[in-house]
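Enquirer: Sequence first, predicted coordinates after that:
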Amino acid sequence: MHNMLLSHAMAVDLYRKLYQAKQGGQIGIIPFVFMYEPLRDEECDIQAVNRALAFYVCWVLDPLVFGEHPQDMRHILGDQLTRFSPEEKDLVKGSLDFIGINHYSTLYVKDCTFEACPLGGDRPILGFLNITGMRDGIPIGDPTAVARFFVVPRGMEKTVNYLKIRYHNMPMFITENEIRGYTKYVFRTYLAALLRAIREGADVRGYFEWTLMDNFEWLNGYNTLFGLLLCGWRDT
C-alpha cells in the first residue's frame, strides 16, 4: 500500500505538471468499499466498525487527503505501519482530484480485542475485529451467489455520507455497483439510497454499473453472473 500510494502520487504530480492544464483531466483513486455495521449494540462493536473502515478504506484515502495513515491503524500497529518522509508526505498529500467508490454490500463487525471470535467460520482479521454477513443466523440482506455480497441498499447512502464527512465532501463517483440476480432491484434501491445522499449534499458526480457485459470474474471465471447483458456462450 505504501508503494502504491507513492506511485499514485508520482503519477499525479507528473500529470499535473505536464498535461493537466492542456488536457483538463483529473486523477482519482478507487478503494473497494464495504460499509460496516456493529454486530451488537455495544460500544466495542461500534468502535470496531471505525477500525474496519480505517483498515480497509481510510488506509488508502487518508494519506492522499491528509498526508497521514489513520490514527486507528497507527494506534494498533505502531511502528509496523510505514511512515512517509517529509518529502513523501508533501508529494502524497493532496494528490487526489476525486474519490471513486466500488460499493456492493454491507457487513457486520464484531470486536475481537480481547478474544478470538470466529463467526460462521470467518477468521479474525486486521484491527482486532471479525467481519460476517450473519447475525443470529439471519443474513444482513438478501444473500447472493457471491460470498459476502448481500443486498443492503442502505449501505450505499452510509458509504457516501461517511466519505463526504471524512474527506470534506470531495467529488465522488460510484465506479462499481451491481449484484447479479438483483439487477433491477439493486438499481431501484441503491440508486434511491444514493439520491438521498446527494440530496443531503454529497458531491457525487457520476454512477457506473458493473458491468455492461457478463465478464470473466476473477477466480470464478464465467460461473458468477455479472453484467447487464449475458453472453451466449454460457452453459444453460
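Expert: Done, it's in. As the structure is a computational prediction, the values presented were derived from the model and not from experiment. Numbers count the residues shown, from 1 in each chain.
Enquirer: Could you use CA atoms for every contact and neighbour count after this?
Expert: OK.
Enquirer: Which stretches in the protein count as helices?
Expert: Counting by DSSP state H, the chain has helices at residues 2-18, 20-23, 43-53, 59-66, 71-77, 86-92, 154-166, 183-199.
Enquirer: elements contacting the third one?
Expert: For helix 43-53, the contact count by 3 or more Cα pairs under 8 Å, 6 or more residues apart in numbering; DSSP states H and E identifies strand 35-38, helix 71-77, strand 106-111, strand 129-132 as packing neighbours.
Enquirer: related to what we said a few turns ago, adding distance to Met213 and mean neighbour count, write the helices of the chain out as CSV.
Expert: Shown next, in CSV, are the helices of the chain (distance: least, Cα to Cα, whole Å; neighbours: other Cα atoms under 10 Å):
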stretch, distance to Met213, mean neighbour count
helix 2-18, 29, 15
helix 20-23, 30, 11
helix 43-53, 31, 21
helix 59-66, 29, 21
helix 71-77, 38, 15
helix 86-92, 36, 16
helix 154-166, 23, 20
helix 183-199, 13, 17
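Enquirer: try this one next to it:
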Amino acid sequence: MLGSRLPSFSAEDRRKLGYRLDFIGVNHYTTLYAKDCMFSVCPVGQETQNAMVAVTGERNGHPIGLRASAMPTFYVVPDGIEKMVTYIMKRYNNVPMFITENGGDGYTNVEDWLDDQWRIQYLDGYLTKLAKVISFIINMTTIKPGRDGADVRGYFVWSLLDNFEWLYGYTLRFGLYYVDYETQERKPKSSVKCYRGFLQSGLYES
C-alpha cells in the first residue's frame, strides 16, 4: 500500500536497527473499535490514513465505554490499557515499557475543572488495570513480583499542568493542576490529592 513512500535503508541503517530496543514508550488515552476496509470503502470521516481501517466508538448502537462530553471520540475503557500492555509484552518479548501519556478531560463546564471527579474515576480505572499486568510493583520500601508479568517501568499522567493541546488548543483541561491563563495562577485539582495518595500508599501492591 505504501510503495515508494517507504524509506530505503542502507546496510548501515539495517545494522543500527538490529540492536535491541532500550524501551517502548506508549501514549494511551482511549479505545475504539476497528473495522478492516482494505477491500471496501471506509465510512466517510472514519478512515485512518494508510492503515485501511475504520474506527468508531460504537457497535450496534452501544458505546464501547463511558463517553467524555468534552471530546466526542473519547471513551473511558480501562480494559484497553491492560490489553495494549499485554499485547506489547507478548509481541516484543517483554521489552521494558513506559506509559508516557495517559489521561483525559471529561468536562465542558468551567465549574467542574477544579473538582475533577471524572478524572479521578478515569485514573482509578486505568491504574487498576495497569497494576494487574505489571511484573513488579514499587512502593516506598519493597519491590515484588506482580500478577501477569509485563515489565512496565514507569507511568506518566497527562499532564501535570493545563496546557495547549494540538487539536483542542486551550479549550480542554488535561492537567492535574488548573492554570488560569490570564494570571498564570496554578491550583491543584481534586485529582491531585487522590493521585498523591495512590503514589504514597502502595495502593495497588496486593
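Expert: Yes, it's here. For clarity, every value in this text was computed on a predicted model and none was experimentally measured.
Enquirer: And the TM-score between these chains?
Expert: After superposition, the two chains reach a TM-score (TM-score structural alignment, normalised by the length of structure 2) of 0.69; 158 aligned residues with a Cα RMSD of 2.0 Å.
Enquirer: sorry, back to before: which of the helices and strands packed on helix 43-53 of structure 1 sits closest to His168 of structure 1?
Expert: Closest approach to His168 of structure 1 among the helices and strands packed on helix 43-53 of structure 1 is made by helix 71-77 (17.7 Å; Cα to Cα).
Enquirer: Once you drop chain neighbours, what's closest to the one residue sitting closest to the centre of structure 2?
Expert: In structure 2, the residue lying closest to the centroid (Cα atoms, centre = their mean) is His28, at 1.9 Å. Excluding the flanking residues, the one nearest His28 of structure 2 by Cα to Cα, 6 or more residues apart in numbering is Asn102, at 5.3 Å.
Enquirer: who's in contact with Leu160 of structure 2?
Expert: Applying Cα atoms under 8 Å, 6 or more residues apart in numbering to Leu160 of structure 2 gives the contacts 175-177.
Enquirer: can you list the residues you listed in CSV and add distance to Asp162 of structure 2?
Expert: Shown next, in CSV, are the contacts of Leu160 of structure 2 (distance: Cα to Cα, whole Å):
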residue, distance to Asp162 of structure 2
Gly175, 4
Leu176, 7
Tyr177, 6
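Enquirer: quick one on the thing from earlier: to Phe98 of structure 1, which of the helices of structure 1 lies closest?
Expert: helix 59-66 (10.3 Å).
Enquirer: I figured Asp79 of structure 2 hits Leu127, correct?
Expert: No - taking contacts as Cα atoms under 8 Å, Asp79 of structure 2 lies outside contact range of Leu127: 10.4 Å.
Enquirer: Between the two, which contacts overlap?
Expert: With Cα under 8 Å, 6+ apart, Asp79 of structure 2 and Leu127 have no common neighbours.
Enquirer: and the residue mapped onto the residue nearest to His28 of structure 2 from structure 1, what does it touch?
Expert: In structure 1, Asn102 of structure 2 lines up with Asn177, judged by TM-score structural alignment. Counting by Cα under 8 Å, 6+ apart, Asn177 of structure 1 makes contact with 102-104, 208-210.
Enquirer: so which of those is the most crowded?
Expert: For the contacts of Asn177 of structure 1, the largest number of neighbours (other Cα atoms under 10 Å) sits with Tyr104, at 24 neighbours.
Enquirer: Tell me where structure 2 has strands.
Expert: Using DSSP state E, the strands assigned to structure 2 run over residues 24-27, 33-36, 53-56, 58-59, 62-63, 66-67, 75-76, 97-102, 136-138, 143-145, 152-157, 177-179, 186-188.
Enquirer: ranking those by burial, who's on top?
Expert: strand 75-76 (a mean of 24; mean count of other Cα atoms under 10 Å).
Enquirer: which residues sit against that strand?
Expert: Strand 75-76 of structure 2 has contacts (Cα under 8 Å, 6+ apart) with 30-32, 57, 64-68, 122.
Enquirer: Give the aligned equivalent of Asp36 of structure 2 in structure 1.
Expert: Per TM-score structural alignment, Asp36 of structure 2 is aligned with Asp111.
Enquirer: That match contacts Leu126, doesn't it?
Expert: No - the pair Asp111 of structure 1 / Leu126 is not scored as a contact, 11.1 Å apart, by Cα under 8 Å.
Enquirer: what do these two both touch?
Expert: Counting by Cα under 8 Å, 6+ apart, nothing touches both Asp111 of structure 1 and Leu126.
Enquirer: Show me the two of the contacts of strand 75-76 of structure 2 that sit farthest apart.
Expert: Longest distance between any two of the contacts of strand 75-76 of structure 2 is 17.0 Å, between Gly57 and Tyr122; criterion Cα to Cα.
Enquirer: Between the contacts of strand 75-76 of structure 2, which sits nearest Tyr92 of structure 2?
Expert: Using Cα to Cα, the contacts of strand 75-76 of structure 2 come closest to Tyr92 of structure 2 at Thr31, 20.8 Å.
Enquirer: which ones are touching that closest one?
Expert: Residues counted as contacts of Thr31 of structure 2 (Cα under 8 Å, 6+ apart) are 57, 64, 74-77, 80.
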